[in-house]
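1. 3D, please:
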Amino acid sequence: MTDHLPGRDTSLLLLGDHASAFVPPDIAIAPALLSLHIGVDIGAGPLTHALSASLDAPAILGTVSRLVIDLHRQSDHPGLIPTVSDGHAIPANIDADRAGRIARFHAPYHRAIRAQVRRDRPRLIVAIHSFTRQLETGDGPRPWEAGILYGRDDRAARIAIDFLCSRGIPTGDQQPYSGRLLNATLDRHADGQGIASLSVEIRNDLIADPAGVARWCAVLTEMIAAVRNGLALNAPLAQ
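-> Below you'll find the predicted structure:
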């Protein structure tokens, strides 16, 4: 299950692992949980749509809640189908049909990304996420407005962090969590293919309405352009 957005600039690919709060009717997850950050990356779907239009770039978005299956986890990850998330029990996931949900949701999403990457060979992949200002089971408020996450390859991330900091935006380097520990989608489809990438985390209260989405779309459109220009300048010269 994926949502494909078209774009003429296939040198860039946008991804939205947690863009949807949809739960199929045969899986009983409490509706109240689906408006929380544990059910969806609040604002990330609209922001990815806006960026796709602004940059004229293709995007692939997941279309199922992370409480059904987390598309941003390896298929063998213990948190793939969470039974507890930020202190909330998810009874429907106890003894869930793991193989069935992988086949139904996880595998098609990653097949779609793999096919797009093989066809277009983008030069940059950017994953769009959002994070909550404060976890219910956490210590205190998170001070960042944005975070840039990355795995082994930090070429794109360094440019992005410098750009956001130069604009006075409180920016986390591997915050609110480390991409070295959790970067499953980009590890598989970008780092694993030698493609530059980064994951952008925006604090979800800042993109919870159309005005916030428009503001951050403008910021990230410039940031992604800066990353692409920087990567081009730093590319090795042809021999």
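2. can we go C-alpha only for contacts and neighbour counts from here?
-> Fine.
3. and the lengthiest helix in the chain, what does it pack against?
-> As assigned by DSSP state H, the longest helix anywhere in the chain is helix 210-234. Helices and strands touching helix 210-234, by 3 or more C-alpha pairs under 8 Å, 6 or more residues apart in numbering; DSSP states H and E, are helix 44-55, helix 155-166.
4. here's the other one to compare against:
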Amino acid sequence: MGEASRNAGAVATAPLLGPDEPRPFEVANPTGASPVFLTCEHAGRRIPRALGDLGIARQEMDRHIAYDIGAEDLARRLSARLDAPLVLQPYSRLVVDCNRPPESPQCVPEVSDGTAIPANRGISPLAHRRRVEEVHTPFHGTVASLLDERRAAGQPALLVAVHSFTAELAAKPEPRPWHVGLLYNRDDRLARHLMAGLDVHASAYLSTFNEPYTVEDDSDFTIPVHGEKRGIPHVLLEVRNDEIATPKGRETWTEVLAAVIDHVLANQKGLL
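-> I've put the predicted structure just below:
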């Protein structure tokens, strides 16, 4: 074997995350008393040192393609306001998208909203597996363990995955006017309760079901795996990111959503 081949093999089998880099999950308020259980799959935009800059310009990491703008702080504020457990994922969705099934082409995207990701193009099965095993699997293993603990303790759970979306895609420049979307697939219980709360506490905002995305088995992970398979009420919450791009906006939406969720908890027939 030549020197180049040996070096390539060493890189391919080396750990993705260095020992001094953050774990692929963070648990905030793990003993929170609320039945609400929060996740934030696209909280961060870190790139492991081993992957350099993914071959993209620095400013691309400020766009929605790298992370869900405003979602991390919104999720943390909701966790504190509601006394709810929260599991966050600090690495960029361009490294590995923790809301995609590992077999999905978008789990390690080669292109995102018109931007090519050179480091992801033609990625080997081994390199793909390494990203899944070191980021995706530990994150979802933590979510599963905490939900298992709640079930074993007889604690109810309402799963809310916190996301944000951009008002207009670069690759498809059509306005996305909604302020908040409530996404689900087979089970609409929590989404319907939340919409009723939005009608009461946030009627000035444009709320909708299953926009700007839909939840499907082959394109989503958290809701199908942790919500539907467990039979617990769930929703993927999408807030338009220009609404939560500033601390003031996130404070406003924390209070709006907390009031809506409090409304749901007070009128929870058929949920818990």
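5. quick revisit: neighbouring contacts of the longest helix of structure 1?
-> 43, 46-47, 50-51, 54-55, 124, 155-156, 159-160, 163-164, 206-207 (C-alpha atoms under 8 Å, 6 or more residues apart in numbering).
6. what ranges do the helices span in the stretch 1-150 of structure 2?
-> In the stretch 1-150 of structure 2, the helices defined using DSSP state H, counting those that start in this stretch lie at 3-13, 71-82, 125-131, 137-152.
7. and these as TSV, adding mean neighbour count and distance to Cys40 of structure 2?
-> As requested, those are exported to TSV (neighbours: other C-alpha atoms under 10 Å; distance: least, C-alpha to C-alpha, whole Å):
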stretch	mean neighbour count	distance to Cys40 of structure 2
helix 3-13	11	29
helix 71-82	22	7
helix 125-131	15	18
helix 137-152	16	10
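8. okay if I get those as TSV plus distance to Glu216 of structure 2?
-> Shown next, in TSV, are the helices of the stretch 1-150 of structure 2 (distance: least, C-alpha to C-alpha, whole Å):
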stretch	distance to Glu216 of structure 2
helix 3-13	32
helix 71-82	21
helix 125-131	22
helix 137-152	18
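9. which one of the ones you listed lies nearest to Val27 of structure 2?
-> Nearest of those to Val27 of structure 2, taken as C-alpha to C-alpha: helix 137-152 at 8.4 Å.
10. could you point out the helix or strand that follows that closest one?
-> Once the chain leaves helix 137-152 of structure 2, the next helix or strand it forms, by DSSP states H and E, is strand 158-165.
11. give me the mean deviation of that next one from structure 1.
-> On superposition with structure 1, the mean distance recorded for strand 158-165 of structure 2 (mean C-alpha distance after the TM-score superposition for structure 1) is 0.4 Å.
12. okay, that strand sits on what stretch of structure 1?
-> Using TM-score structural alignment, strand 158-165 of structure 2 lines up with residues 124-131 of structure 1.
13. what does that stretch contact?
-> Contacts with stretch 124-131 of structure 1, where a contact means C-alpha under 8 Å, 6+ apart, come from 11-19, 37, 41-44, 47-48, 176, 186, 190, 195-204, 228.
14. do the same with stretch 186-197 of structure 2
-> 158, 182-184, 207-209, 228, 233-235, 259-261, 263-264, 268, 270-271.
15. among those residues, name the buried ones.
-> Burial by neighbour count, 16 or more other C-alpha atoms under 10 Å: within the contacts of stretch 186-197 of structure 2 this picks out 158, 182-184, 207-209, 228, 233-235, 259-261, 263-264, 271.
16. re earlier: same question for the longest helix of structure 1: list its buried residues.
-> Under the neighbour-count criterion of 16+ other C-alpha under 10 Å, helix 210-234 of structure 1 has 212-214, 216-217, 220, 222-224, 226-228, 230-231 buried.
17. now the two most distant members of those residues.
-> Pairwise distances across the buried residues of helix 210-234 of structure 1 (C-alpha to C-alpha) peak at 28.0 Å, for the pair Gly212 and Leu231.
18. of the helices of the stretch 1-150 of structure 2, which is nearest Ala50 of structure 2?
-> Nearest to Ala50 of structure 2 among the helices of the stretch 1-150 of structure 2 is helix 3-13 (8.7 Å), distances taken as C-alpha to C-alpha.
19. matching residues in structure 1 for that closest one?
-> Going by TM-score structural alignment: helix 3-13 of structure 2 matches no residues.
20. repeat that for stretch 222-240 of structure 2.
-> Against structure 1, stretch 222-240 of structure 2 falls on residues 185-203 (TM-score structural alignment).
21. residue in structure 1 paired with Glu103 of structure 2?
-> Per TM-score structural alignment, the equivalent position to Glu103 of structure 2 in structure 1 is Asp76.
22. what count of nearby residues applies to its match?
-> Counted with other C-alpha atoms under 10 Å, residues neighbouring Asp76 of structure 1 total 9.
23. contacting residues for it?
-> Listed by C-alpha under 8 Å, 6+ apart, the contact set of Asp76 of structure 1 is empty.
24. same check on Val84 of structure 1?
-> Listed by C-alpha under 8 Å, 6+ apart, the contact set of Val84 of structure 1 reads Ile90.
25. what do you get for Leu169 of structure 2?
-> Applying C-alpha under 8 Å, 6+ apart, the residues near Leu169 of structure 2 are Asp113.
26. host element of it?
-> Per DSSP H and E: Leu169 of structure 2 is located in neither a helix nor a strand.
27. what's the answer for Leu237 of structure 2, then?
-> Assigning secondary structure by DSSP H and E places Leu237 of structure 2 in strand 234-240.
28. pull out the buried positions in the match of stretch 222-240 of structure 2.
-> 185-187, 189-191, 195-203.
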